[in-house]
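Undergrad: how does the following fold in three dimensions:
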Amino acid sequence: MLRPTTDVLADVQAFEARASDADLDDLRARLAAARLPEAETVYRAGPGPRRWDQGVPLSDLVELVDYWRTAYDWRSFEARLDRIGQFRTTIDDLGIHFLHRRSARADATALILTHGWPGSIAEFADIVDELADPGDADLPAFHVVVPSLPGFGYSDKPRTTGWGTEKIAAAWVELMGRLGYRRFVAHGGDWGGNITTVLGGRFPEHVLGIHTTFAESPPGMTTDGLAAAERRWAEETHDFWHHRAAYAKQQATRPQTIGYSLVDSPVGLLAWILDKFAEWSDTEDSPFETISRDRILDDVTLYWLTRSGASSARIYYESHNSLDPELRVDVPSAVTVYPRDIEKYPRPWAEQRFRQIVRWRSPERGGHFPSLEVTADFVQDLREGLAAVLAAQP
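TA: Modelled structure (predicted):
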C-alpha cells in the first residue's frame, strides 16, 4: 500500500511502499502450496549451462522457493528504498513512481536511470548513494532519479494503449523538469536503453548526453566489412532473436494471456524471470554465481506484490520493434557492450544512429544485468562514460 506523506515540489509527493502482512503471509502460503512439474528430461551434470536447456531446473527452483518462503526479508528491501527516497507524481493521468537522491555536491549533474524487463528499480538500488556522493572530489557526482516504468512496480498500470517508449521518454523529460532538472544525462539498458535512445534523439535541448548498454542500430545493416568479432556479435544477436526470444513474442502478442499465470502464481513468476537472469548473465552454471539470491528476489517480489506481471509485459505489446528507423542521436553518447548481453550491435552499425560516440567500451565480463553482476565495474564505467559525455559539451 502507498501512503502519501509530504509535498516535495509541485505535483510531486513523497511515498512509502509497505506490503501488508496479509500479502506477505499469502505469498508464503502460495509458495508452500505450489504444484510443481516433474524434473526436466534433459539432464546434464553440473556445473554447466546445459543444465538449463529446457528452462529452470527443478532442483534450482525448489531450493530458491524454499529460501523465498523461509528466509528472504522483503522488509529490508523496503527500508533500502525508503532510505534513498521514494516519490510519486502524475503525468498524463498516470501515476509514476521514482527514487530520487540529491547529491550534496554543488557540481552534481542530474542523471536518470531507466530499467527494463525483467528488471526494475531493484537493479539500481545499491548504486544510487555511490553515484550521488562518491566520497572523492575527483569523481563526478549526480542527482539520481530512478523511475519505475509504467505498469512496473509502484507506477500505475496504464488503462489504455499508447504508453510506448516514445511516450515514456517524453514523460521522463516532464518528470525531470518537475524536479528542477531542465538538462540532464541519461542511462539505460534493455527497454531502458531504448528509452534512453529516444531521450537523446528527440530531446537534445534537455539531454546533455547518454550512456547505454543497448545501442540498437537502424535496420538493414550489412555484415560486409565487419571485423571477425563484430561479425560474431551480429550472428549472436540474430541467433537470439530467432531461437531464444519466445518470451518476447509471447509478451508482444499475448501479454494478457501470460499475465494470468504471472499474477496468480509466485512460482510461475519466479521461473519466468529467473530463466532470464540465468540465460542472460555472464555465468557458467547459475545466475547466483554473480547475483545474490536476495537481489533477484527483491526484483521478483516487487513484481509479485504489485501484481505487475501482465502490465509490465505490455511494454512489448506497445513497443516491440517500434524504435523509429530514422531516429538519430546527435548528443554525445557513451556505449558499453557487455560480452554476455543478448543484443550486441557492432560499432559501425551503431554509428549510423549514434552520431557522436565519445566513448565505446567492451568489458571482459558482464551480461545483461551489469549493475547486479559486476557492480563495481559498472559504476566505474558509468562514471567514466558520463564524464566523457560531459567533457564533450560545447
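
Undergrad: could you use CA atoms for every contact and neighbour count after this?
TA: Will do.

Undergrad: how many neighbours does residue 382 have?
TA: 21 (other Cα atoms under 10 Å).

Undergrad: state the helix or strand in which it lies.
TA: In this assignment (DSSP states H and E), residue 382 forms part of helix 375-391.

Undergrad: tell me which residues in that helix are buried?
TA: By 16 or more other Cα atoms under 10 Å, the buried positions in helix 375-391 come out as 375, 378-379, 381-390.

Undergrad: what is the nearest of these to residue 347?
TA: residue 385 (15.8 Å; Cα to Cα).

Undergrad: another one to check against the first:
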Amino acid sequence: MTDHTALIPFRIDIVQADVDDLRDRLARARWPHPIPGRDDRMDFSRGIPLGYLQELTERWRDGFDWRAQEAKLNAHEQFTTVVDGQTFHVVHARSTNPDATPLLLCHGWPGSFVEYQRLLPLLADAFHVVIPSPPGFGFSTPLSGTGWELARTTDAYAEIMTRLGYERFAVHGTDMGAGLTGRLAAIHSDRIIGTHVGGDRTWLGLVGTKFPAPADLSAAEIEQLEAAHAESATERGYLAMHNHRPDTIGPALTDSPVGLLAWIAEKFKRRVEGGHRAPDVDVDQLLTIISVYWFTRSGASSVQFYYEAEHTELDFVMGIGVPSGWAVFDAHPLVRRTMDPFGTVGHWNEFAAGGHFPAMEEPELLADDIRTFVRGIA
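TA: Model (predicted):
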C-alpha cells in the first residue's frame, strides 16, 4: 500500500493542441436526423433531446473558456501520489484556521472534484478539505489495472489521509462516495470523527435491491416505493452498460466529445431536483466537469468502477459507533423511512431544494449542514 509515498505537486495544464482538437471535433459533429413532432429541447423521455444537446455543444465550442476554468481549478493546492500502484490526483484546500477539522470529500459518477468548487470557500474557515479523484476518474488516470473497486479505493483514501498527516478526519460523500464514506467508517472506525452523507429521493430506487426494505411498510408506502422503482427503472439504461459492458461504451466516450457530453449531461438533467427541469447548475461548471473527463480520457476508465463493483461481493456498510449525519435533498418522506427505519442516524435534515449534486445546486445548504453536524460531534 505504501510503495511510493511521495506527494508530487500537480498543476493542471492541458496542452493547447488538445484544446484545439476538442473545438475542431465539436465543430465537425455529425448529428442524427431530428424526429418531427418532438420537443427537441425539453423532452427527456427518450434521453437527451437533440436541440438541447446542440445548444450545449455550441456553448462548449464557442462560449466556454477552458483556460479561465483551468486557472480557477489551479487556485487550490493539488498533488498526485501513488497508492498500491495507482496514481491518485488529490485537491488539498487547507484552512487558514490551524485548528480546522480535516474533511475528506468523496464523489461519484459522473461527478468530479470540480463539483466542489462552490463548496470549498464556504468550508475554508473550519475545514482542511481533501478531495481525491477515484481510480480512473479525472487526473487519477490511467488505471493501473483491474480490481479497483470500493474496498480497495477505501483503503487508498485512508492511506492518502495518512500521508497528509491527518490521523483522524470527518468524511462526506454522495452517490458512490456515500459507499466509500460508510466503508471508511466500518473499516477505519478508529480514524473517523464522523460521516456525513448527501442523499436524495433517487435512493428509493435502490431500496429492496441494494438496501433491504422495512417489513412493516404500509400499503400506501409500498405503492409509493413501487412508483419510485418504476421511475428508477427508466433511468438505469446507462447502469447496465457500465456494470456489464464498459469496454463497449468506452471508445465512444473517448473518441466523441458530443457522445461524452450527451452521456453525462443527461444524467445531470435527470438527477437535478428529481429531473423536474433543465440542470439548475452553472453551465460552465458542468462543462468543466465534462472537459476534465474529455482531456483525461476518463470517460472510459471511470465506468470501469461500476463493473468492478458489480462483480465484487461487497455490501453497503456503515460504521458502528461512528457518528453519522444525513442531508437529504429533493426530500421524500420514504427516504428516512427506508434508509433509517430505526432512527439510528443522529443528525438528519431534509431539504425540498436540490438533488443529486448538492455541492453544485445548493452549496450553502450543504456547507451549513456539514458544519452543524461536525460541530455537534466535536
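
Undergrad: for the second structure, just list every one of the strands.
TA: Ranges of strands in the second structure, per DSSP state E, are 8-9, 77-83, 86-93, 101-106, 127-132, 169-174, 192-200, 324-329, 347-351.

Undergrad: take the ones you listed and write them to a markdown table, including distance to residue 217 of the second structure and mean neighbour count.
TA: Shown next, in a markdown table, are those (distance: least, Cα to Cα, whole Å; neighbours: other Cα atoms under 10 Å):
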| stretch | distance to residue 217 of the second structure | mean neighbour count |
| --- | --- | --- |
| strand 8-9 | 52 | 12 |
| strand 77-83 | 44 | 19 |
| strand 86-93 | 43 | 22 |
| strand 101-106 | 32 | 24 |
| strand 127-132 | 38 | 24 |
| strand 169-174 | 26 | 24 |
| strand 192-200 | 20 | 24 |
| strand 324-329 | 20 | 25 |
| strand 347-351 | 20 | 16 |
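
Undergrad: what's the separation between the residue nearest to residue 233 of the first structure when sequence neighbours are not counted and residue 209 of the first structure?
TA: Counting by Cα to Cα, 6 or more residues apart in numbering, residue 344 is the residue found nearest to residue 233 of the first structure once chain neighbours are left out, at 5.5 Å. Using Cα to Cα, to the nearest Å, residue 344 of the first structure is found at 21 Å from residue 209 of the first structure.

Undergrad: hmm, back to that, residue 264 of the second structure: which of the strands of the second structure is closest?
TA: strand 169-174 (16.6 Å).

Undergrad: residue range for the closest one in the first structure?
TA: With TM-score structural alignment applied, strand 169-174 of the second structure matches the range 184-189 in the first structure.

Undergrad: in TSV: the strands of the second structure, plus distance to residue 307 of the second structure.
TA: Output for the strands of the second structure, formatted as TSV (distance: least, Cα to Cα, whole Å):
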stretch	distance to residue 307 of the second structure
strand 8-9	30
strand 77-83	21
strand 86-93	18
strand 101-106	19
strand 127-132	20
strand 169-174	19
strand 192-200	23
strand 324-329	27
strand 347-351	32
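
Undergrad: just to revisit the earlier point, could I get the buried residues of helix 375-391 of the first structure as JSON lines with distance to residue 27 of the first structure?
TA: Listed next are the buried residues of helix 375-391 of the first structure as JSON lines, based on distance: Cα to Cα, whole Å:
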{"residue": "375", "distance to residue 27 of the first structure": "30"}
{"residue": "378", "distance to residue 27 of the first structure": "33"}
{"residue": "379", "distance to residue 27 of the first structure": "34"}
{"residue": "381", "distance to residue 27 of the first structure": "38"}
{"residue": "382", "distance to residue 27 of the first structure": "36"}
{"residue": "383", "distance to residue 27 of the first structure": "39"}
{"residue": "384", "distance to residue 27 of the first structure": "42"}
{"residue": "385", "distance to residue 27 of the first structure": "41"}
{"residue": "386", "distance to residue 27 of the first structure": "41"}
{"residue": "387", "distance to residue 27 of the first structure": "44"}
{"residue": "388", "distance to residue 27 of the first structure": "46"}
{"residue": "389", "distance to residue 27 of the first structure": "45"}
{"residue": "390", "distance to residue 27 of the first structure": "46"}
